[in-house]
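>>> sequence and predicted structure below; questions after.
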Amino acid sequence: MKLFCFPYAGGLPSIYYGWKRALSPALLEIDPFEVRPSLQSDSVVLSTSFYEVLEDVYKRITPELGEEPFAFYGHSMGGLIAFELTRKLLQNGKPLPQHLFLSASRVPHAYHKLVKTYNLPHNEFIESLRTLGGTPNEVLDNHELLELFLPNIRADFQAVQTYEMNNELPQQIPVNMTVLFGKEDSIEIQDIVAWRDYCGRECKFYPMPGGHFFIHQQMNTILVIIQDTLKVEQAVAIRAQF
């Protein structure tokens, strides 16, 4: 089975490279998916619209979705992409993921609570990133690296901080969900457990030690949860064939 992994806002696919090294492809093939170009260039116009970003992801990922089962994992903004991508696949009659893993992701109807930081002046924006965590100090303290990565980070933040759910599509998706959340995260717990309202199948919750970016400290625990969950579902799917 292939697991497509979507990074958080401003994050790179490389945050999942350790997962690839930790697992044999025979057990689970980790596919760190690039949500948008990694580096800014003169030829790249970075969209600040969530749905334009989603459309681009949809166009690039659908050719990879064949008859083999697959699943999605998304952290923070990556979780929102995984959920909305699943809704778009459902809308267009495409294959759906066998499972949706959402980590540090608030429910879609709670995004209006986000404080708008994407349009802050340079120094204030940098300090907001430092407070949030997730962006290494090696990047925040290096002018040349900031010039490379900051346009992507701002564009991602604007996309997610201005996101509004499209209520014309069905809210629930017929896919099992696993929701992981940091015990010290600032996301309100009601905006985590409300994922039940978006899941048309089984929805499980796992509290994790740490804050919003627990993904960096809890890799082994997360991978065990993912593997155990998918093993059970594959066994159920096999039994259903007989």
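Done, it's in.
>>> from here on, just use CA atoms for contacts and neighbour counts.
Fine.
>>> where's Leu54, which helix or strand?
Under the criterion of DSSP states H and E, Leu54 resides in helix 50-61.
>>> pull up the gap between Pro209 and Met219, please.
Pro209 sits 11 Å away from Met219, going by Cα to Cα, to the nearest Å.
>>> next: Glu127.
As judged by Cα to Cα, Glu127 and Met219 stand 27 Å apart.
>>> another structure for you, compare them:
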Amino acid sequence: MKITNNWFPFARNRDIKKTNRVFCFHYAGGSSSIFKHWAVSRLPVEFIPVELPGRGARISESCLENFDCLIEQMISSLITVIDNRPFYFFGHSMGAMIAFEAAYQLQGKYGVQPEKLIVAGRHAPHRPDLSLFKSHMSDETLIWELKRLNGTPREILENREIIQFLLPMIRSDYKLHESYNYQGQKLSIPIIAHAGKHDHEANAAVMQHWQQVTDGAFAIKEFDGNHFFVQNLGEEYLSELIRAVSQADYNVREA
């Protein structure tokens, strides 16, 4: 089966033989390409990276800076590719917030929901945002923030032409993030929280609060690394994510 929807650029040819599908939502300043190497046939799980407007394959489109508008457009596309197979949501950083709200809206509007929500590197939606950078701050401050988070290659940060091209998109993502308005939304599905030990704004103590936004089961696990442990751990993290999806009784030690 082919997907022609531009929200899912790496899922043109879907493998309907795979039981489980995971929709993946990226961090601020990223794109679906960070999950491209997960969308391969050798894996037992079908990973479907989600592309937001204004980046990657949709670079010619305008970025969306209103969270409600983004969710409304996105779930109308998601519902067209959800069939009777189980599906899961995975979100990293900003993507965790998007995945949470998409799960909530799908249940409310269409009566469908993911089997599990797996979140990494972001505080729970009802907790205060500890991020140091705000979208009204200068480009120099934003570059300093990118250096602090240590997830952007040095050659990009030191290339003035490239970084000036990327800054507006990254700033738009911060505006999108800041536009989110939590109003007591709560899920009924299991939530699994993954935290980097050295991610001071989203460590295990911070991410423990995700337990409060679901009536379902909750599990949490720490990983070595900073805010970008998902990318930096490579196959090690991917294997853990596949276990979290595939095992109904997925258990991890309490952080």
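Looks like it arrived, so ask away. All values derive from a computational prediction rather than experimental measurement.
>>> any idea what the TM-score comes out to?
Comparing the chains after superposition, counting by TM-score structural alignment, normalised by the length of the first structure, produces a TM-score of 0.85; 230 aligned residues with a Cα RMSD of 2.5 Å.
>>> quick check: the helix holding Leu54 of the first structure compared with the second structure, mean distance?
Once the two models are superposed, helix 50-61 of the first structure sits on average 2.0 Å from its counterpart in the second structure (mean Cα distance after the TM-score superposition for the first structure).
>>> in the second structure, what stretch matches that helix?
Using TM-score structural alignment, the residues of the second structure aligned to helix 50-61 of the first structure are 67-78.
>>> contact partners of that stretch?
Residues outside stretch 67-78 of the second structure that contact it (Cα atoms under 8 Å, 6 or more residues apart in numbering): 5, 7, 64, 98, 101-102, 105-106, 176-177, 179-180.
>>> of those, closest to Val230 of the second structure?
When the contacts of stretch 67-78 of the second structure are compared for distance to Val230 of the second structure (Cα to Cα), Ile98 wins out at 17.0 Å.
>>> what residues are up against the residue most central in space within the first structure?
Geometric centre of the first structure, nearest residue: Gly78, 1.7 Å, by Cα atoms, centre = their mean. When contacts are counted by Cα under 8 Å, 6+ apart, Gly78 of the first structure touches 5-9.
>>> now the strands for the first structure?
In chain order, the first structure shows strands spanning 2-6, 29-32, 70-75, 99-103, 176-182, 203-208, with DSSP state E as the criterion.
>>> next, the buried residues of stretch 15-32 of the first structure.
16, 19, 28-32 (16 or more other Cα atoms under 10 Å).
>>> on that earlier part again, among the contacts of stretch 67-78 of the second structure, which are in helices?
Within the contacts of stretch 67-78 of the second structure, residues falling in helices by DSSP state H are 98, 101-102, 105-106, 176-177.
>>> so which of those is the most crowded?
Comparing those by number of neighbours (other Cα atoms under 10 Å), Ile98 comes first, having 24 neighbours.
>>> what angle separates the lengthiest helix in the first structure from strand 99-103?
Longest helix in the first structure by number of residues, with DSSP H as the criterion: helix 219-240. Between helix 219-240 of the first structure and strand 99-103, the angle comes out at 160 degrees (axes from the mean of the first three to the mean of the last three Cα atoms, to 10 degrees).
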